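Chemist: everything below, folded, please.
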Amino acid sequence: MNDLLAIPCVLMRGGTSKGPFFLASDLPANTGERDQILLSVMGSGHPLQIDGIGGGNPVTSKVAIVGPSSVPNADVDYLFAQVRVDQQLVDTSPNCGNMLAAVGPFAIEAGLVPARGDKTLVRIHNVNTGKLIDAEVPTPGGSVSYLGDATIDGVPGRAAPIALSFMDAAGARTGQLFPTGNALDIIDGVPTTCIDCAMPMILIEAHSMGVSGLETSAQLNADKALLARLEDLRIKAGERMGLGNVRNQVTPKPVLLSRASSGGDLNVRYFMPHQCHPSLATTGAVGIATACISDGTVASLLIGKKTPPLQLSIEHPSGRLDVRLSEKDGKIVAGILRTARRLFEGQVFAKPAKQIDCAA
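Modeler: Next comes the predicted model:
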């Protein structure tokens, strides 16, 4: 008899990320047992995740857990888990907006939400942050369609568009847009903006760190002195933001800002937090755009404060990401276009918890 655990799973690309999607009912309710299974599934603790299905990179070591909504006015619950590549750690403190793009299609095809006409609106409750996000999924003929003409930088080819609307993303972790009470803080002599909007982040002008902000991800990842300094600032910012000791958390995320070089509004390099993202996190884009319309932030001081409604174009290492900002009932709504694709479905095999080497 097979002594491994067989768990139903769908591998999906969401935006510029990729990872397994599970129904909540197929995983243990106990958090510790669930996390041990995720570590085994992904193969964490090895740089290549050779004993699992993770891709050896933070953007391909992500997990989505989806189930019926536990709150009113939502269709489904979505719990995101960032599974560390190099360590046996599972962090469920942040949301992931790229994986979020695949939640709607997954929920419809899993029978959690019925298709409604040519486009189906799926209201998603992100369990990590308690926030609601609307996803508009193409469902011509009552079935999810992944084929279309939409393109997003960082993903080759074309696909069906999925429109995401983040409803009042401010205070996702801390309950405050600026958890330190300030739009601008000086940490170790460096002007920073500690912002919590869709994702807790620390925004820094690139020149303050001795770089231009136009470097490639590989160049920045090779700058060990820069990475060490960013980590030191991140840990100190986490304390100021009320997040406690963030050494084993992936938030807040450090972000380097500079002036746009290719016709956009702003150029960014987003860290995850110990590697530079090859493009840009969707949640990161929401927070960065919100900083651009807020007085006194590193972003608005760099490019001049913007006023909604507007569309901001944020340049990143793989191209650009556009964010539409508007106001509804006195709150900011951020809209982003993403794509997704179902890659395979079946069973993934995990070691029983007692067989997992937690020292790997």
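Chemist: please make it C-alpha for all contacts and neighbour counts, starting now.
Modeler: Will do.
Chemist: all helices of the stretch 101-250 of the chain, in order?
Modeler: Listed in chain order, the helices of the stretch 101-250 of the chain (DSSP state H, counting those that start in this stretch) span 103-109, 217-221, 224-240.
Chemist: can you add distance to R247 and mean neighbour count and give those back as TSV?
Modeler: Listed next are those as TSV, based on distance: least, Cα to Cα, whole Å; neighbours: other Cα atoms under 10 Å:
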stretch	distance to R247	mean neighbour count
helix 103-109	29	24
helix 217-221	18	16
helix 224-240	7	17
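Chemist: which one of the ones you listed lies closest to G32?
Modeler: With respect to G32, and counting by Cα to Cα, the nearest of the helices of the stretch 101-250 of the chain is helix 103-109 at 23.6 Å.
Chemist: what sits up against the closest one?
Modeler: By Cα atoms under 8 Å, 6 or more residues apart in numbering, the residues outside helix 103-109 that reach it are 21, 64, 66-67, 76, 78, 113-115, 122, 124, 135-137, 143-144.
Chemist: closest to D91 among the residues you listed?
Modeler: A64 (12.1 Å).
Chemist: can you get me a residue count around that closest one?
Modeler: Residues contacting A64 under the criterion other Cα atoms under 10 Å number 26.
Chemist: one more, please, to line up against the first structure:
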Amino acid sequence: MHTPATLVRGGTSKCWLFQQVHVPADRDALEQLLVAAYGSADPVEPAGVGGATPTTSKAAVVAASPEPGVDVDYLFAQVGIGTGNVEWTSNCGNCATGVALYAVAKGLVPITGDRTRVVMRNTNTGAVLEGWVDTTGSVVHEFGDQTVPGTRAGGVAVGLAFRDPAGRTTGALLPTGLPAQDVRPGGAGPVRVSMVDAGAPVALVDAASAGHTGAEPLDAMTGLVPWLRSVRHACATELGLSTPGAEPGDAVPKVGLVGPPVAYTSTLGDPVPADAYDVSVRMLSMNAPHPAVGLTSAVAIAAAALVEGSVVERHARPDRSGRLRIGTPAGVVEVRCEDVRDGLPGRVTVQRAARLIADALIYVPTPPPAPALALPSPPRGH
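Modeler: Below is the predicted model:
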């Protein structure tokens, strides 16, 4: 059996996009199809379309949205590597960047001059995003020269905005009511953590409280993965995302280290002086160091910078314009908070790049169930 799909590059991620009419409506059946198509049960995914890294083992199911004011809905899937399962609990801003370009290229949204707006709803979380796709000359572009930290490859420029991102999963920007608190991961000594829900739930560790800098190179971060997972699992319980004794997941909360700016060299070999950015961040992507920073994490980090007493606010250089320059392994990612009211951002924006790579028929080793008629509804309250 085979399933039509389109491979897109969004930012520093690659994502296979499926139209809803070509995949099952039932979540379990859809998971079975993705696991088989990606070869997810194998840690190197040689017999499937998975890329064997968290940033290249992603998928989304896209459909025209029935919601007034929304152009497309998309269901995001983080396909496990060597696990044979799929995480459905989060969102991916890089994939949303690709969805925006895809929606224009496939005619789901009509072109409107030199820039075309695409309003997207992530049905995992209910988050609403806007993509502004470069359609200069009123045409869809196959290639572009917009770059992002982490790769020198250019793409079509896509501006991405997260609307009212605070509390989409837990109901509050600060789900525990505290800007920062001590957590004892795995029964070890306490570390200072800010738990923030904006874009996605995140647990941001004050690196100094754990004897780190927040500017560690990727090889050093690899050695910290088991400990950071224990931080994630402890914070998941605090956030109500898991119950004590339950098998913890590894999608949310996103977890990482935060520290002050220091000079370092990016993974592309570029020197990054301390005065070129505002705060150091090193995040995990599932169970591996993120090569840059996930956009949903970047949104949460930017929102945390607005909160007095958070670990981000403690270390970040102040910028009254709402701009936050995040130092990541790949380089500096700039995020902006706009329309801030009562400490909550009305929009968080970032400039990205996307590219359509291929339209394909994916040969799936197990027969896929019947095609879907509709995407699952967003969670209640969103």
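Chemist: quick one: which of the helices of the stretch 101-250 of structure 1 is nearest I187 of structure 1?
Modeler: Here helix 224-240 is closest among those (Cα to Cα), at 6.9 Å.
Chemist: as CSV, the helices of the stretch 101-250 of structure 1 with distance to T151 of structure 1 would be great.
Modeler: Shown next, in CSV, are those (distance: least, Cα to Cα, whole Å):
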stretch, distance to T151 of structure 1
helix 103-109, 17
helix 217-221, 21
helix 224-240, 31
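Chemist: of all those helices, which one is nearest V85 of structure 1?
Modeler: V85 of structure 1 lies closest to helix 217-221 among the helices of the stretch 101-250 of structure 1, at 15.5 Å (Cα to Cα).
Chemist: give me the distance from the closest one to the chain's centre.
Modeler: Averaging C-alpha positions (Cα atoms, centre = their mean, to the nearest Å) puts helix 217-221 of structure 1 20 Å from its chain's average.
Chemist: ditto for stretch 252-268 of structure 1
Modeler: 17 Å.
Chemist: endpoints of that stretch, how far apart?
Modeler: End-to-end distance for stretch 252-268 of structure 1: 16 Å, by Cα to Cα, to the nearest Å.
Chemist: got the contact list for that stretch?
Modeler: 199-207, 212-214, 230, 234, 237-238, 246, 269-273, 299, 302-303, 312-317, 320.
Chemist: that older thread, among the helices of the stretch 101-250 of structure 1, which comes closest to A334 of structure 1?
Modeler: helix 103-109 (17.5 Å).
Chemist: who does the top strand by length along structure 2 touch, helix- and strand-wise?
Modeler: The single longest strand within structure 2, with elements called by DSSP state E, is strand 347-363. Strand 347-363 of structure 2 sits against strand 2-10, helix 93-105, strand 146-148, strand 151-163, strand 331-338, with contacts defined as 3 or more Cα pairs under 8 Å, 6 or more residues apart in numbering; DSSP states H and E.
Chemist: corresponding residue for G294 of structure 2 in structure 1?
Modeler: Using TM-score structural alignment as the criterion, G294 of structure 2 maps onto A281 of structure 1.
Chemist: now swap in V118 of structure 2 and tell me
Modeler: Using TM-score structural alignment, V118 of structure 2 sits opposite V122 in structure 1.
Chemist: can you get me a residue count around that match?
Modeler: Using other Cα under 10 Å, V122 of structure 1 has 24 neighbouring residues.
Chemist: just to check, it is in contact with T139?
Modeler: No - between V122 of structure 1 and T139 there is no contact under Cα atoms under 8 Å: 11.4 Å.
Chemist: one step back: what sits against the closest residue to the match of V118 of structure 2 other than its chain neighbours?
Modeler: Take V122 of structure 1 and drop its neighbours on the chain: the residue closest to it by Cα to Cα, 6 or more residues apart in numbering is A135, 5.1 Å away. Shown in contact with A135 of structure 1 (Cα under 8 Å, 6+ apart): A101, G104, L121, V122, R123, I124, I162, A163, L164, S165.
Chemist: how about 10 Å then?
Modeler: Contact analysis of A135 of structure 1 by Cα atoms under 10 Å, 6 or more residues apart in numbering lists 100-105, 119-124, 162-166, 335-338.
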